[in-house]
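Predicted coordinates and the sequence they were generated for:
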Amino acid sequence: MNLLANIKSAKKRIKVIEKKNAINRKRKSEIKTYINKFDSAIENNDLDTAKELLRLIEKKMDRAAAKGTLKKNAVSRKISRLSKTLNKAN
């Protein structure tokens, strides 16, 4: 932990920000993992798994948008693109 701040409240804020960054990184990483699984399911023509994964991805991304990890419009754009990919595969 690299604290450059001298004021006590600023040091506390740095700790809080580091915790939030870790949580946001974890959320984004989890979403990316599910997207990769979705892509591989599409490639293998496993549409049932892809539908389940899409539902899960949508839930996780909406949660991330609600918590401020991702922007709402970016989430809706990505979900739209994934849905389009699934529909093309059908």
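Received, thanks.

drop to CA atoms for contacts and neighbour counts, all remaining ones
Noted.

Okay, buried residues for the helix or strand where Glu52 lies please.
Using DSSP states H and E, the element containing Glu52 is helix 47-67. Within helix 47-67, the residues that count as buried by 16 or more other Cα atoms under 10 Å are 47, 50-51, 53-54, 57-58, 60-65.

Pasting the second one now:
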Amino acid sequence: MANIKSQKKRNKQNEANRLRNRVVRGSTRTAVAKARTAVVEKQENSEELVLKAIIALDKAAQKGIIHKNNAARKKSHLMKKLAASKQG
């Protein structure tokens, strides 16, 4: 446990930020997982789910919850899978 006043405050801030970020990260993961399964199973609404996942990734990257390159990589993989499922 911290003894310094500023460190106690920083610990409280870190915990609050962790809980806030956790919600966004979890919903982003869910959106990506739903989009992935929709593309693999070739569902009708797969494009819509991919777009929702991309929006969620962009928002998470914009808020600094995930790195922008991480978001870009995941978006790229999703779009590749979507394009491949449309061709084949």
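Arrived safely, thanks for sending. Every value quoted in this text rests on a predicted model; they were computed, and no experiment measured them.

quick revisit: can you list the residues that contact the helix holding Glu52 of the first structure?
27, 31, 34-35, 37-39, 41-42, 70-72, 75, 79, 82-83, 86, 89-90 (Cα atoms under 8 Å, 6 or more residues apart in numbering).

Apply 6 Å and report the result again.
Residues from elsewhere that reach helix 47-67 of the first structure (Cα atoms under 6 Å, 6 or more residues apart in numbering): 38, 41, 70-72.

Out of those residues, which comes closest to Ala10 of the first structure?
Proximity of these to Ala10 of the first structure (Cα to Cα) peaks at Leu70, which lies at 25.2 Å.

That closest one corresponds to which position in the second structure?
When the second structure is aligned by TM-score structural alignment, Leu70 of the first structure is paired with Ile66.

any idea how far that match is from Ile4 of the second structure?
The gap separating Ile66 of the second structure from Ile4 of the second structure is 30 Å, by Cα to Cα, to the nearest Å.

Of the two, give the one with the bigger neighbour count.
Neighbours of Ile66 of the second structure and Ile4, each counted by other Cα atoms under 10 Å, are more numerous for Ile66; the result is 18 against 9.

for that one, what are its contacts?
So Ile66 of the second structure contacts Ala60 (Cα under 6 Å, 6+ apart).

rerun that using 10 Å as the cut-off
Going by Cα atoms under 10 Å, 6 or more residues apart in numbering, Ile66 of the second structure touches 21, 24-25, 28, 57-60.
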